[in-house]
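> got a predicted structure plus its sequence, pasted below:
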Amino acid sequence: MTDSRSTPAASRSTSVPDPRGSGRWLMACARLSMLIGIVSLMVAALALLVFGAVETYRHIVMIIAPSGAGLTNREVFLASIKLVDLVLLATILQVVAIGLYALFIDREVPVPKWLRTSNVDDLKSKLAGIVAVMLGVLFLEAVIEGGEGEAILYLGLAIAAVVAALSYFIVSHVEGGD
């Protein structure tokens, strides 16, 4: 014969949810929700790379075409630098996407050593470094386009200030440790 008092108590204890289980479920959902941002960044990077491939084709046709004989070195250099800038932007998007994936989804994702991300500060440092390079490309584009002296000076000073700030950010996070 069973004790009828133990049955209601047993059913009550199994109906109470484990607070740790619901917290884990919530954290798992939060981690997986990052997939929206990760996939968005990867799709945007892919779109930029496809656009870059189309622009590369146009660039080559422009150079090879009979009408391209009238192009100056400056125009060819500028078009080439813009292609590099486009690929750098796609690279930024991919680096951030891969870094977020490594941080939120799979820490063991196989990536080159330089792309490993162990915390958000690593990701921000990588982003800051790539942005600094892009700003350098932007300045080079302005110089090649033949901007006015004073405008180039102000642009160069502004870019130098931003690159110095980004460099300080990177160095302070590397020296400061994790």
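Nice, thanks for sending it over. Numbers count the residues shown, from 1 in each chain.
> contacts and neighbour counts: CA atoms only from here.
OK.
> give me the element residue 160 is part of.
For residue 160, the host element (DSSP states H and E) is helix 149-176.
> and here's the other structure:
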Amino acid sequence: MIRRLLAATRYIVLLPIIGTFIAAVGLMIYETLALVTTLLDLIHKGTISPKDAKTLAVGLIEVVDIFLIGIAIYMISISLYALFIDDTLPFPRWLTVADLEAVKANLVSVVIAVLAVLFLREAVAWDGEQNILAFGSALALIIAALSLYLGVKAKHKE
């Protein structure tokens, strides 16, 4: 009886699975609508200038950043589903999930990409006044630490 009860409690993980799935879909829909609105406003404005191009480039980089975050949340949702509910879901090889460590590794990989996009956004928007060297250096240290974490985990797994 205890064994069946404990086995059934794995379905409580449906709460974060559903929550993260809704959050991911909502975030991606919201950002898609924001992108369409921005492009329509730009077309409606009718002017073309280097400043508008730079503003558009920064906006598109921010869109990519939000999409990456949405994808990371989606990956967490389907990974938790595969781990706790149904491990027969067909996944691409790069998204194969064997345990929670694999979920964390996938998340760390996306965080690295998000941090790189964050710096790219700041670099494109840079006006020459702010010191982006310190910001870039801090991000580089974080990315290096996360990459080291992934490398150590990969070697430890072998």
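That came through, no problem. All figures in this text were calculated on a predicted structure; none of them were measured in a lab.
> how far apart are the helix holding residue 160 of the first structure and its match in the second structure?
Superposed on the second structure, helix 149-176 of the first structure shows a mean distance to its aligned partners of 1.3 Å (mean CA distance after the TM-score superposition for the first structure).
> mind listing what's buried in that helix?
Burial within helix 149-176 of the first structure, assessed by neighbour count using 16 or more other CA atoms under 10 Å, is assigned to 152, 155, 156, 159, 160, 162, 163, 166, 167, 169, 170.
> among the residues you listed, which pair sits farthest apart?
Pairwise distances across these (CA to CA) peak at 26.2 Å, for the pair 152 and 170.
> neighbours of residue 107 of the first structure, how many?
Residue 107 of the first structure has 14 neighbours, counted by other CA atoms under 10 Å.
> quick one: stretch 125-138 of the first structure aligns where in the second structure?
Counting by TM-score structural alignment, stretch 125-138 of the first structure pairs with residues 105-118 of the second structure.
> which of the residues in the matching stretch are buried?
By neighbour count on 16+ other CA under 10 Å, the buried set for stretch 105-118 of the second structure is 105-112, 114-118.
> can you give the contact residues for it?
The contact list for stretch 105-118 of the second structure, computed with CA atoms under 8 Å, 6 or more residues apart in numbering, reads 61-62, 64-65, 68-69, 72, 75-76, 95, 139, 143, 146-147, 150.
> stretch 28-39 of the second structure corresponds to what range in the first structure?
Using TM-score structural alignment, stretch 28-39 of the second structure pairs with 49-60 in the first structure.
> all helices of the first structure, in order?
For the first structure, the helices defined by DSSP state H cover 6-15, 19-64, 73-104, 120-144, 149-176.
> can I get those in CSV including distance to residue 111 of the first structure?
As requested, the helices of the first structure are arranged in CSV below (distance: least, CA to CA, whole Å):
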stretch, distance to residue 111 of the first structure
helix 6-15, 44
helix 19-64, 15
helix 73-104, 9
helix 120-144, 14
helix 149-176, 20
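> compare the ones you listed and give me the one nearest residue 110 of the first structure.
The nearest among the helices of the first structure, by CA to CA, is helix 73-104 at 9.2 Å.
> what span of the second structure is the closest one aligned with?
Taking TM-score structural alignment, helix 73-104 of the first structure hits residues 53-84 over in the second structure.
> mean shift between the matching stretch and the first structure?
Mean for stretch 53-84 of the second structure is 0.7 Å (mean CA distance after the TM-score superposition for the first structure).
> quick one: contacts for the residue most central in space within the second structure?
What sits nearest the mean C-alpha location of the second structure, by CA atoms, centre = their mean, is residue 69, with 2.7 Å. Residue 69 of the second structure makes contact with 110, 111, 114, according to CA under 8 Å, 6+ apart.
> thanks a lot, see you next time.
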